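**Q** sequence first, predicted model second:
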Amino acid sequence: MTNKEKSDAEIIKELDSIIENGISIDYDTKPKYTVKELSKKLGLSSHTIRFYDKEHLFPFVKRDVSNDERLFSDADWAFGKLIKCLRQIGLSIHDCRLFILDTLIGDDTVKERLLILVNLQASLRKQIHELQEAERDLQYKIRFFSLTCDLLVGPKIQLGGFFHESKGRGSQTRAS
């Protein structure tokens, strides 16, 4: 069974097993950051940090039982940066979890991770192209409506509302 075919429960079980048995990759897993501190370092909300932790995306998070708070390491911070990037370009939680699992497995999965990143880059480039086209269309509409507005109304646009001359009376009326 490939990692892609694994269920979330199977992935989580394997992640936990790798962490419990120790990993060969050298990570600084010393707990240092609270949810609030990690949130600030990553530019993510505390709610998002807690959600990602519940989804097993921070492999090294520890619990301070006496204070009932999560403590994150520099390794978790590095994974957080990765997760933030992968989520911003549309990777699912499931696929982020797989990517983390593959990372913890180590060098045997480098080709799989490279393929994922190359495919994500192609997808991102397509999204950028589509957004650039949408922006051009939007710019056209803004120019069109700005010109139309100037011709119909003149320079009477003010903060707090849109004022225009009423036809035939010369008095101002407010349009919402």
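**A** Everything's here; your move.
**Q** please make it C-alpha for all contacts and neighbour counts, starting now.
**A** Noted.
**Q** can you give me the helices for the chain?
**A** For the chain, the helices defined by DSSP state H cover 8-21, 35-42, 46-54, 74-88, 93-105, 110-153.
**Q** what residues of the first one count as buried?
**A** Within helix 8-21, the residues that qualify as buried by neighbour count (16 or more other CA atoms under 10 Å) are Asp8, Ile11, Ile12, Leu15, Asp16, Ile18.
**Q** pasting the second one now:
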Amino acid sequence: MTIGEISQEIGLSADTLRYYEKIGLLPNVPRDNSGKRNYDENFINWIKFIQTLKNSGMSLNDIIEYINLAKCGNNTYQERKNLLIKSKQILLEKMSNLQSMIEKANYQINNYDNILVPKTNALIF
């Protein structure tokens, strides 16, 4: 399967697939005689696995670490789980920050006429 074909099937750009290979997220993709990448079902499974971890909030660096740990065997079970826990904590922090921003936006909307309009007018006029 060519990079274009797998790109279309998976929904990732060819550039993203090349980048994943370059940074070590994907194993080296075999190439045909003309040098074109030749993906097989195993690579589709790799990409779907990467997407699963990415969709849970993991960074690409953490996914690389997770994969490297997994290659070391089951004795890295807890370390891999800790990466997932770390990703969840980061998401919770982001969610908290977003909630705080929403509250500030609500305050500004609710007090628009009394606070923001006078401040805006003082700066502009």
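**A** Good, I have the coordinates. Predicted, not measured: the structure shown is a model, and the values here were computed from it.
**Q** quick one: TM-score?
**A** TM-score for the superposed pair, counting by TM-score structural alignment, normalised by the length of structure 2: 0.67. Supporting figures: 113 aligned residues with a CA RMSD of 2.8 Å.
**Q** distance to Val61 of structure 1 added to the helices of structure 1, as JSON lines?
**A** As requested, these are exported to JSON lines (distance: least, CA to CA, whole Å):
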{"stretch": "helix 8-21", "distance to Val61 of structure 1": "11"}
{"stretch": "helix 35-42", "distance to Val61 of structure 1": "10"}
{"stretch": "helix 46-54", "distance to Val61 of structure 1": "8"}
{"stretch": "helix 74-88", "distance to Val61 of structure 1": "7"}
{"stretch": "helix 93-105", "distance to Val61 of structure 1": "14"}
{"stretch": "helix 110-153", "distance to Val61 of structure 1": "23"}
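**Q** just give me the residue right at the centre of structure 2.
**A** In structure 2, the centroid-proximal residue (CA atoms, centre = their mean) is Lys54; its distance is 4.3 Å.
**Q** and it, what does it touch?
**A** Leu60, Ile63 (CA atoms under 8 Å, 6 or more residues apart in numbering).
**Q** how close does it sit to Leu25 of structure 2?
**A** Lys54 of structure 2 is 12 Å from Leu25 of structure 2, where distance means CA to CA, to the nearest Å.
**Q** likewise for Ile6 of structure 2?
**A** Counting by CA to CA, the gap from Ile6 of structure 2 to Leu25 of structure 2 is 16 Å.
**Q** tell me how many other residues crowd Cys72 of structure 2.
**A** Neighbour count of Cys72 of structure 2, defined by other CA atoms under 10 Å: 10.
**Q** let me fix that, I meant to ask about Tyr77 of structure 2.
**A** Tyr77 of structure 2: 13 surrounding residues under other CA under 10 Å.
**Q** which position in structure 1 pairs with it?
**A** With TM-score structural alignment as the criterion, Tyr77 of structure 2 lines up with Val110 in structure 1.
**Q** and what of Asn38 of structure 2?
**A** Checking TM-score structural alignment: Asn38 of structure 2 goes with Leu71.
**Q** what count of nearby residues applies to its match?
**A** 20.
**Q** hmm, back to that, which residues are common contacts for Lys54 and Leu25 of structure 2?
**A** Leu60, Ile63.
**Q** list the contacts of the residue lying closest to Lys88 of structure 2 once chain neighbours are set aside.
**A** Among residues not flanking Lys88 of structure 2 along the chain, Gly57 sits closest, at 7.0 Å (CA to CA, 6 or more residues apart in numbering). Residues in contact with Gly57 of structure 2 (CA under 8 Å, 6+ apart) are Ser87, Lys88, Leu91.
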